[in-house]
Each structure stands twice: as C-alpha cells, then as structure tokens.
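Q: no sequence for this one, just the structure:
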C-alpha cells in the first residue's frame, strides 16, 4: 500500500535522526543495530517523498557543545615552567657555575699549582666562556641565555678588583680602564639581549669602582669628571633602551657613593662637591623630562615617588654642604633648585600637552619642603615665625575646605601638610612659652593664637571630611586659652575664673550654634577649673576672694548644667 510505504519511510528517517542525536549527545541509549533504508518511491505512489539531504541542521545546535579538537583552544600544560621558575633556575645555574670556578681556584691554591696569574687568567677565560656560551645560545632562547653572560660580567668585575687590590698585578689606571671596558661591554650585552640586567650591573660596577680603586678618588676634579661622564652615559642608555630604572639607579648611586668618598677623603674640596651635586641635578632632571617626552607618557605615581627619595637625598646633601660653607646662600640656592624643578615640569607638560598628576604631586612636595625648611626655618627671622604661624592659622581652614583642582599648576595637599606642621610647631611654642621671647608683642600672641584657633574650628566644623581636624583645633584652642590665662594672670584663682569663663562661653556658643561637640567640650574645662580651684587655689587665696571664687564656680557649674541639658542631640547643618 502506498500510504503504508510512505509512513514506514518517514519513521525510518526519524529513527535515523534520533540515532545521530544520541551519538552526538553521548546518551546511554544503545544505537539500533540497523536502520532500514527507505525504499525508493514507487512510481505508483503519490508525489516523491525524498528525505532531507542531511540531518546536520538539526544536529548543529548540539554540535556547538562538542567543538572540533582542532578549533578547541589548547589548555596550558600544568608542567610548563613559569617565568619566575625559569629565572630561578637560570640564576641558580649561573651561580653554581661561578661557585664551581671559585672552588676550583681554591683547590688550585691549596695544591700550590694555581698562582695568582693563573687564577686571573682562568677567571678571565671562564668569564669569556660564560659570555660566549650565552651568545651562542641566544638564537635559541635569548631571555634564558642572558643569565650566562650576566654571570660572566660579574666575574670580570671581580677579576679586575682582585688583580689590583689583592695581587697588585695591575696598576690603578689599568684597573680603572678595565672597569670602564667591562661596563661598556655590559651595556653592549644588554642591548644584544634586550635586558636591563646588564645595565644595572654596569651601573653598580662603574659607580662602586672608586670605592675599591684609590686612583679614581685621588683628586676631586677626576672624581667629578668620572661620575658625570657615567651619569651622561647611563642617561643616554636609559633614553635609548626606554628603561627608567637605569638612570634611577645611577642617580642614587652617584649621590650616595660620591657623598661617602667626599666625607672620607675629600672634605676640604667642598667647591668641587657643590659643582658635582649641581651637575647631577641638571643631568638627571633633564633625563627625566626627556624620558617622559620621548615616550609621550607623563610620570606615573610609582615612577614619581621613585624619584622623590633621590630629591630628598640631593636636597639634604647639598643643603648640609651649603650650610657649612655658604650659610647665607643656602636658602636661596634651595629656592633656585625648586624653581628649576618647576620649570622642568612645566616644560614637560607643555611638550606632552597633558597634565601629570604624579609629576605635579612630586614637584609640589619638593617645593613645600623647600618653603618649610629653607624659608620658614632658616630664612625667616625667629621673631617673625609666630606671626607666619598665625597667618597660616587664618587661611588654613579656607585652603582645607577648597576643592582640589586637578588642572591647577600645583597640588594643594603638600602645602597643607607643611602649613599644618608650621601651625603645630607654633601652637607647641604657645603651650611651652618658647620662641616668643624675641617677639615684642608676646602677650598679644598668647591671646591671638587661641582666638584664631576658635575661628578656624568654626570654619571647619560644618565639613564632615575635616571633622577630626576641626576637633583637634578645638582641643588646641581650649588648651592654648587655658595656658594664656595662666601666663597672663598672676593670681592663680583669677586664672581659674578665666577658665570658667572660657568654658561658659564655649557652652553658650554650642547652644546658640546648635553645635553639640563645642558644647560638650566645655565639660572638661569646667572639670579642670573646679579641680584647680578646690585642690590648689583656695588654700592660698584671701578669704573674700575665696568666697567670690566659690560663688563663681557654683553659679558656673549650675548654669552650665542647665544649658547643657538644652543642647541639641546632634549637630545641625553639617555639610558633606
């Protein structure tokens, strides 16, 4: 029957498709033993019912779950060594080779066969073998092969120092030329292997050379030339290789090693030391600017703060030198270095066409340091310092509340820190009654500092970001007011009455301004005033004055308690 044949044909097609789906999905349903092929359409039947060409369209969505192995991304093998592991193995192997050479030399020395000359020849040959082996292996794995020549460079430096210091086989000039040649060889290897490791070895070997070679530190002029030439070489290499760490290490070593040599051997040649420090400042400042401009990228924060300790070191070394020999010029020269740093920053910003927040913070921190140390502590007369602190106390709240301008020329926070430090120093002087003996209006300052501290608190109290700073100012204001009362009023009982007056005013101001912090702060003043009166003042006070003081104390405490009960539960109108 035609209809029966057509039905069997359709069932066979469906069964074949189900079998294919089961195979793709890896089902546990067993595959049919055989699939009956649909018979050819009979000419007597209805229109031909040809099956689809392929069941792939139905299987395609499921096939996505089992991609072809060629297209599947290969998972990294768990046995593949990491970069840190390869570095550890490479360094360990190179170190083992160096140790093997050392023990071989020791064995030769103990047996009497290895004379000093033979030791040095073998060391040189071993270093050459390490460098040659690394060059041969470079085509296969340049990064891993770089460890062998690095060990060879270390052996060469040690060979030159040993030949000069321990055996006396070569003179100082030959040793210096050897150090120079090895450092240049290291720079060449660094370029060949594209590794900063060689440059760092070259920096270490060249700058520490004068520590071991007396001929290099014999005269100030020779030492200045030696270090300055290397500073230029390493700066140029850093620019070429685009590795900032090279000139950074050179900068630190130049300042530190020269300072050690100057302190030990050349303290009388301070003019040369001043020239050297100025040259290093100019060389490395220019390098830092050129590096950023050449890369087209401003300083990042990690890079900027890597420069800051070097700036501190330069400032400390140069200011100490100037303070000993040119004291009057020290602050002005320090201001000149700050101006040069600011000019270099502006030049870099103009060339890059972009603002560097890290560079701006770095320059601002150095300028704030110079203003605090060179100008405030050194250049400013002692009698003027308290008035500067008072002026800072007046403008500090305004500066603190002002929003930071990211596009401004300088960052604000370093100057806030410097101003806060100046303020703390002057408030300490107020409390300890120091530094005001040379000021002609010391009593006025004793009054103005607590008064301005209260004003500063009122300016900051509504800013939640500065709540802790405001509370610190309030505490310092109370403390300085109490100190001023003791110093300006000869009678101890009347000074205690002044404390009560300050506490009453603070409580009243807290009530009027709806400032619970200010109101609560008066409790400590009431307590301290009461204890002072009862424990110390009454015994040495005239009877009538004693009665007056006790009346004032009682009324103040009772009235204060009444007002305190009316204080608001929380501060009102505090802004973000």
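A: Okay, I see it. Owing to the predicted nature of the structure, the values given are computational and were not obtained by experimental measurement.

Q: C-alpha only now, for contacts and for neighbours.
A: Fine.

Q: show me what counts as buried in stretch 13-28.
A: Neighbour-count burial for stretch 13-28, with 16 or more other C-alpha atoms under 10 Å as criterion, is recorded at 13, 16, 17, 18, 19, 20, 21.

Q: format those residues as a markdown table; extra columns: distance to residue 123 and secondary structure.
A: Output for the buried residues of stretch 13-28, formatted as a markdown table (distance: C-alpha to C-alpha, whole Å; DSSP: H, G, I helix; E, B strand; the rest coil):
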| residue | distance to residue 123 | secondary structure |
| --- | --- | --- |
| 13 | 83 | helix |
| 16 | 79 | helix |
| 17 | 78 | helix |
| 18 | 78 | helix |
| 19 | 76 | helix |
| 20 | 73 | helix |
| 21 | 73 | helix |
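
Q: now, which of those sits nearest residue 3?
A: Nearest to residue 3, judged by C-alpha to C-alpha, of the buried residues of stretch 13-28 is residue 13 at 15.7 Å.

Q: quick check: residue 363 vs residue 430, distance?
A: Remark: distance between residue 363 and residue 430 (C-alpha to C-alpha, to the nearest Å) = 32 Å.

Q: mind checking how far residue 258 is from residue 226?
A: Residue 258 sits 11 Å away from residue 226, going by C-alpha to C-alpha.

Q: which of those two has more neighbours?
A: Ranked by neighbour count (other C-alpha atoms under 10 Å), residue 258 and residue 226 place residue 258 first, with 23 against 16.

Q: ok, and what's touching stretch 407-423?
A: 355, 360-361, 363-365, 368-369, 372, 389-390, 392-393, 396, 399-400, 404-405 (C-alpha atoms under 8 Å, 6 or more residues apart in numbering).

Q: buried among those? Make that a ChimeraX selection.
A: Selection of buried members from those for ChimeraX, criterion 16+ other C-alpha under 10 Å:
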select :355,360,361,363,364,365,368,369,372,389,390,392,393,396,400
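
Q: in addition, the following structure is provided for comparison:
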C-alpha cells in the first residue's frame, strides 16, 4: 500500500511540475514578445537629422566667425580706437584660435571640427589681403609670399584632415590673390605666379590623390589669366600663359591616371568640359588678335594634343572604355567645327560636306556607332548641324538667287547622295518609316527647288510639268519597288504642284497657260491617286 501511495504522489508531483513548466514557458514567451521591438530606424534617422542640423549650425557659425573678423577690420575705420596693424593682428589671432580649436576637437567629431580650421584659413587670407589692399602695411610681393605660406599650411591641413573643402579654399585663395591684391603694378609677375601655382597644384593633386584640386585649379587658372589679359596689352604673352596652363593640367590629369591607375569617372570628365571650352574661347581670342591666320591651326594642335593623351592613356586599359572618351570627342568636335568648318574651309567648298557626310555614312560601321551612341552624341550633333546649314544654304540659293552653276551642281550631287542613302543603306536608318519620310522629304524639296531654278526661265507651265513628271517618276519607282513609304512621299511633290496650279497659275498666268496647267495637274493628280490606291492595298 505504501508503495502504491508513493507512486501516486510521485505522479501528482510530476503532473504539477509539468503544469508549472508549461506556465513558465508561456510566461517567458509572453515576456519576450510583450516588449515592442527597439526603434532602431528612428534612432538612426534622428542621429542623421542631428548630424545634418549640426552641420548647418557649424556652417552658420563659420560664417559668423568670418563676418566677425571682417567687422574687426572695419572697426578702426569707424571708431579709430584700434590701429590697422593691431586690427590685422586681432583677426590673425582669431584665425589661429579657430585652427587650434578645430585641431583639438578632431578626435571628438572629425567632420564637424574640420570646419573651424577652414574658417581660420579664410580669415588668414582675408587678413593678408586687407593688410596690403586696405592699409598698405605690406608690399605686394610680401602679400603674395604670405599667401603662398597660407596655401602650403592649408595643403598640410588637407593631408591631415582629408576634406575637399581645404583644396577648394587653397585654390581660391592662391589664384584670386593677384586679382584682389591688385595687379596693376605687377601684372607680368602675377602671370608667372599663376603658372607656378598651376604646376604646384597639379603635382600636389597627384600626391594627395585629389581630382577636386585639379579641377578647381584649372578653372581658376584659366579665368584669372584671361581676366588679367583683358587689362594687359600683351596678347601673345597671355596666349602662351594660357597654353602653359592647358598643358600643365592636361599632363597632370594624365599622370594622375598613370600613377593611381584610376581613370576619370563620367562626372569628373564632364566637369572638365566647361573649362576646356573656356580655354579654347580665350586662347583663340588672344591668338586671333595677334595672328589671325594661325589661330585655327594652333587650336587644332591643342585638340590633337589632348586626343593624343587620351589614346596613350587608353593603352593602360585595353579592355575598358574610358569615361573620358565622350569628353575628348566633344572637345575635338567643337574645335574642328569652329576652326575647320567655320574658319578654314572656303564658303564654296562647305556645301560639298553635305555630299561627303551623306555618302560617308554608307561606309561607317553601324555596329560600333550603335554601341557608342553616348560617346558620339556631340560629333553626330555637329554633323547634323552642318547638314542642316548646308541644306538650307542650297535651298536658299536655288529659290532666291540667280542661276549659279556651282550651286546647281552641288545641289544635284546632294540630291543624288540622299537617294543613294535611301537605296543602299544597310544599317537600317533609312528603312525606318519616320527616317525614310524625313530623307524623302529632304530629297523632294531639293528636287523641287532645283527644277524650279532650271525651268523658271521657260515659264510656269514648264515648272509645273517638271514637278509633275518628277512625282510620276517617284510613284512609278515606288510601284516597281513595292515601297509604300516612297509612294506616299510623292504627295509632297503633288501638293506643291496642286498648290501652284490653284493659288498661282489660276490667278496670275495667262488664260491659255492657266488652262493647260490646271488640266495637266488634274490629270496627273487623278492618275497618281489611282496608283496610290492600288499601292495602299499591298500587304
């Protein structure tokens, strides 16, 4: 009995234990699931928002410091209780305090603390400029020397802090120094000073691996030299200095790629395009004032030099397409368009470019163009511009000028080149319906204008007959080729013929000519309509 009772008690205890365990498991699971998950994203968002707010506060604080330094400079002018020398000294001390504070705080918040030394450097520059320009406390050469020291110190801070703001401040302070300090008495010295700055910054940018320093320096060097050149009557010297800047920064970018094995990104490449255009405009302007006949040729030399550097750099990455290719092609295209097309080519030769480009398209590799549409966008745009300009020039000559055999011959050649493109294009451009209509319309308008000039001396009936005959030829050829697009395009010619018959011939020509024109036009229009209806039934 005792043994049986003991077993029953053990079972009861076991049952209670299992019940307690189940309850504990439920409680534990409820305790783990009750608390809501920690709001990690809001915390991160708040940190980001706080950081952004802090950055704005820091920038505003920097502006306050710089404005305060400026008012220190202004204070003596209004009150006179501080001498200019002491005033500059106080501003310099403020700059030192900001730099020291920023360096001390670097370990706490590197990005935020880096704003303070930047403000101190700006105050250093302003103090130096004010010491010479406002108070004449130091000579121009001394101010330039101090500027060089400040720039060197700023480069050291850039190496230590690794913030692009310092490279921007350094370049702006160094290149604008001659302009702010006044270059009237030391203009030539300022030009040589800018060349030294360009060489120094191009070298340092490779050392510290900063594309930003190269870009900012290139813009400032070209603009500063051009501004100085407008005030200096030495165009040849300015052109030589601009060429030196171009060569320095081109080689600097080239050797940067060679040293780091990192080619330009697409954004970096296109950020250099405006400065290349500024250089080209300024260089051409100053060369043209001294040697107008040499300006286009020298410009082509610069374009060839840059293209040669690109080809040399491409050998380092044989299996890759460099992001700078669109930039190089765009610059070479701009130079060639202006120097060759607008300056070097005689006016009577330019219309033949229409024939050359149209026929040349037939021999261009279509696959390569399709794979590099972005790279060839600017060159293709230039070619389209040339085609449009010369096409309008031919139409103008045929319709508004007296008969000129040279213009008539080139117009006929252009007309035939368009038809060659329509018939023998194997890249699919002319096969597309919208492209086909465009090409046929250009050919028909050119044909209408040419026939008008050729037949206008023989009377209105001859002009109408030639247009209608041309339209019949087009429709017949389209019927033979079973080409709906070509057949429908003949409606352009028929429309001109009908408009002439109804609006001009019916009102201005003699009665006999009027009757013949209307009858001939009506017969051709009716017959053409019959053929077009037949063509429309084709599948």
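A: Ah, there it is. Note that the structure is a prediction, hence the values are computed from the model and not measured.

Q: rewinding a little: and the two most separated of the buried residues of stretch 13-28 of the first structure?
A: Using C-alpha to C-alpha, the pair of these lying farthest apart is 13 and 21, separated by 12.6 Å.

Q: ok, average deviation of the strand or helix carrying residue 398 of the first structure from the second structure?
A: Residue 398 of the first structure belongs to helix 385-401 when assigned by DSSP states H and E. With mean C-alpha distance after the TM-score superposition for the first structure, helix 385-401 of the first structure departs from the second structure by a mean of 2.7 Å once superposed.

Q: pull out the buried positions in the longest helix along the first structure.
A: For the first structure, the longest helix by residue count, based on DSSP state H, is helix 83-111. Going by neighbour count (16+ other C-alpha under 10 Å), the buried part of helix 83-111 of the first structure is 90, 91, 94, 97, 98, 101, 105.

Q: out of those, which is nearest to residue 158 of the first structure?
A: Using C-alpha to C-alpha, those come closest to residue 158 of the first structure at residue 98, 11.2 Å.

Q: what is the burial count for the counterpart of residue 452 of the first structure in the second structure?
A: In the second structure, the residue matched to residue 452 of the first structure (TM-score structural alignment) is residue 417. Residue 417 of the second structure has 20 neighbouring residues, counting by other C-alpha under 10 Å.

Q: now do residue 2 of the first structure
A: With other C-alpha under 10 Å as criterion, residue 2 of the first structure counts 12.

Q: my read is that residue 266 of the second structure contacts residue 323, right?
A: Yes: Residue 266 of the second structure is in contact with residue 323 according to C-alpha atoms under 8 Å; the separation is 5.1 Å.

Q: ok, these two, which is more surrounded?
A: Remark: of residue 266 of the second structure and residue 323, residue 323 carries more neighbours, 17 against 14, as counted by other C-alpha under 10 Å.

Q: the more buried one and residue 269 touch, don't they?
A: Yes: using C-alpha under 8 Å, residue 323 of the second structure makes contact with residue 269 at a distance of 6.9 Å.

Q: one step back: can you redo the buried residues of stretch 13-28 of the first structure as TSV with distance to residue 195 of the first structure?
A: Formatted as TSV, those follow (distance: C-alpha to C-alpha, whole Å):
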residue	distance to residue 195 of the first structure
13	67
16	63
17	61
18	61
19	61
20	57
21	56
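
Q: and stretch 301-309 of the first structure against the second structure, how far off on average?
A: Relative to the second structure, stretch 301-309 of the first structure is 1.2 Å off (mean C-alpha distance after the TM-score superposition for the first structure).

Q: which residues does that stretch contact?
A: 248, 357, 358, 359, 362.

Q: which pair in those residues spans the largest distance?
A: 248 and 357 (20.0 Å).

Q: for the stretch 401-539 of the second structure, what spans make up the helices?
A: With DSSP state H, counting those that start in this stretch as the criterion, the stretch 401-539 of the second structure has helices at 405-424, 433-455, 460-481, 484-499, 506-508, 511-536.

Q: any chance of CSV for those, columns distance to residue 277 of the second structure?
A: Below are the helices of the stretch 401-539 of the second structure laid out as CSV (distance: least, C-alpha to C-alpha, whole Å):
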stretch, distance to residue 277 of the second structure
helix 405-424, 33
helix 433-455, 33
helix 460-481, 47
helix 484-499, 42
helix 506-508, 54
helix 511-536, 52
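
Q: so which of these comes closest to residue 176 of the second structure?
A: The closest of the helices of the stretch 401-539 of the second structure to residue 176 of the second structure is helix 433-455. By C-alpha to C-alpha, the value is 52.4 Å.

Q: so what does the closest one touch, helix or strand wise?
A: Applying 3 or more C-alpha pairs under 8 Å, 6 or more residues apart in numbering; DSSP states H and E, we find helix 433-455 of the second structure packed against helix 377-400, helix 405-424, helix 460-481, helix 484-499.

Q: dump these into CSV; add distance to residue 311 of the second structure as well.
A: CSV is the format used below for these (distance: least, C-alpha to C-alpha, whole Å):
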stretch, distance to residue 311 of the second structure
helix 377-400, 18
helix 405-424, 32
helix 460-481, 46
helix 484-499, 44
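
Q: between those helices, which gets nearest to residue 111 of the second structure?
A: Residue 111 of the second structure sits nearest to helix 377-400 of all those, at 40.3 Å, using C-alpha to C-alpha.

Q: quick one: map residue 206 of the first structure onto the second structure.
A: That one, residue 206 of the first structure, aligns with residue 174 by TM-score structural alignment.

Q: for its match, which residues are in contact?
A: Residues counted as contacts of residue 174 of the second structure (C-alpha under 8 Å, 6+ apart) are 147, 148, 151, 197.
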